[in-house]
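Student: structure of the sequence below:
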Amino acid sequence: MSTKAAAPSRREQILKEAARLFAERGFHGVGVDEIGAAVGISGPGLYRHFAGKDAMLAELLVGISERLLTGGRYRVAEADGDPAALLSSLIDGHVDFALDDRPLITLHDRELDRLREADRKLVRQLQRQYVELWVAAVRALHPQVPEAEVRVAVHAVFGLLNSTPHLGPLGREATESLLRRLAYGAFAALGE
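Tutor: Predicted coordinates:
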């Protein structure tokens, strides 16, 4: 059995470059020709994979929301009722996302309102479900803390973790360690 990851598909390559370019220059600051050039095809060749830039943006933002929720649900199942293990796993997964997918965080912050209403509602629905996984995990560890306070803490930790596009050059390992410690510290403070 090979341990090598499969090479990304052309579609995945296009999405990765579109996310990077949109994050760097804004959705309207990037043309299909530039995205195509970044992956070695003509701009019009992109239309074999996507209906247009709007479809790329929707797939990027809906896709990452689906991926986070699916990963969160998997972590819930894997924790097998252990709230400390679950919270640790949720933090680990979100830190990895925040470090590996920085362009998507920037894209979400800047371009979510450009999505069609149905796609924007879907993103918000998926995000709410993801938040609820975290709220349940934190409440299981801190049942004495009011739900509203837990919810605020979860959103605050997301803000902390999703600040990665704005972080300096600390290096991945050091940044990862620091983000984990800060997230754990924030939730530990709920029990004080």
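Student: hey, let's count contacts and neighbours off CA atoms from now on
Tutor: Noted.
Student: can you give me the offset of the helix or strand harbouring Gly36 from its chain's centre?
Tutor: Per DSSP states H and E, Gly36 falls inside helix 32-39. For helix 32-39, the distance between its averaged C-alpha position and the chain's averaged C-alpha position is 24 Å (Cα atoms, centre = their mean, to the nearest Å).
Student: ok, then the element right after that helix?
Tutor: Scanning forward in sequence from helix 32-39, with DSSP H and E defining helices and strands, the next element found is helix 53-79.
Student: so which elements touch that next one?
Tutor: Under the contact criterion of 3 or more Cα pairs under 8 Å, 6 or more residues apart in numbering; DSSP states H and E, the helices and strands touching helix 53-79 comprise helix 10-25, helix 83-100, helix 102-111, helix 117-141.
Student: before we compare anything, build this one as well:
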Amino acid sequence: MEFALQHSHLIGLLIGELDQLPEKERKASKQAQRDYLALWLRVLDEVRPGLDTAKAKAKITVCAALTVVDNAVRTGLLGRRPDLADQLAEIGSALLLPR
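Tutor: Now for the predicted structure:
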């Protein structure tokens, strides 16, 4: 979240311009994204051991949490709210942690 908050412009480039990269760099970037998702799935498995992280629901849940952060930091005034990190942490926890 800290990276996204401090470098929202890079998040936007990664999301919007990935297909414009040369093939080698595009493949490396996509692999980095898959590795990042796998890391989040491992962390999710640690805090929710009963959840099968290989299932689509776990992947969708992690992607949803990451998308909320990515979109919020790039959304005008919302991205400059002083409480944005706290709000995003609360939303992410609601999505990822058991109730």
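Student: right, so of the helices and strands packed on helix 53-79 of the first structure, which gets closest to Arg181 of the first structure?
Tutor: Between Arg181 of the first structure and those, the shortest separation by Cα to Cα is 9.8 Å, and it involves helix 83-100.
Student: so what touches the closest one?
Tutor: Under the contact criterion Cα atoms under 8 Å, 6 or more residues apart in numbering, helix 83-100 of the first structure has outside partners 68, 71-72, 75-76, 78-79, 105, 134, 137-138, 140-141, 161-164, 172, 176, 179-180, 183.
Student: got a ChimeraX select line for the buried ones in the residues you listed?
Tutor: Burial among the contacts of helix 83-100 of the first structure is assessed by 16 or more other Cα atoms under 10 Å; the matching ChimeraX selection reads:
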select :68,71,72,75,76,79,105,134,137,138,140,141,161,162,163,164,176,179,180,183
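Student: and the residue most central in space within the second structure, what helix or strand is that in?
Tutor: Computing the C-alpha centroid of the second structure and ranking residues by Cα atoms, centre = their mean puts Leu66 first, at 2.2 Å. Taking DSSP H and E as the criterion, Leu66 of the second structure maps to helix 56-73.
Student: the inter-axis angle of that helix versus helix 8-17?
Tutor: Orientation note: helix 56-73 of the second structure sits at an angle of 120 degrees relative to helix 8-17 (axes from the mean of the first three to the mean of the last three Cα atoms, to 10 degrees).
Student: pipe the helices and strands packed on helix 53-79 of the first structure into a markdown table and attach distance to Leu57 of the first structure per row.
Tutor: Compiled in a markdown table, those are given as follows (distance: least, Cα to Cα, whole Å):
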| stretch | distance to Leu57 of the first structure |
| --- | --- |
| helix 10-25 | 8 |
| helix 83-100 | 18 |
| helix 102-111 | 8 |
| helix 117-141 | 10 |
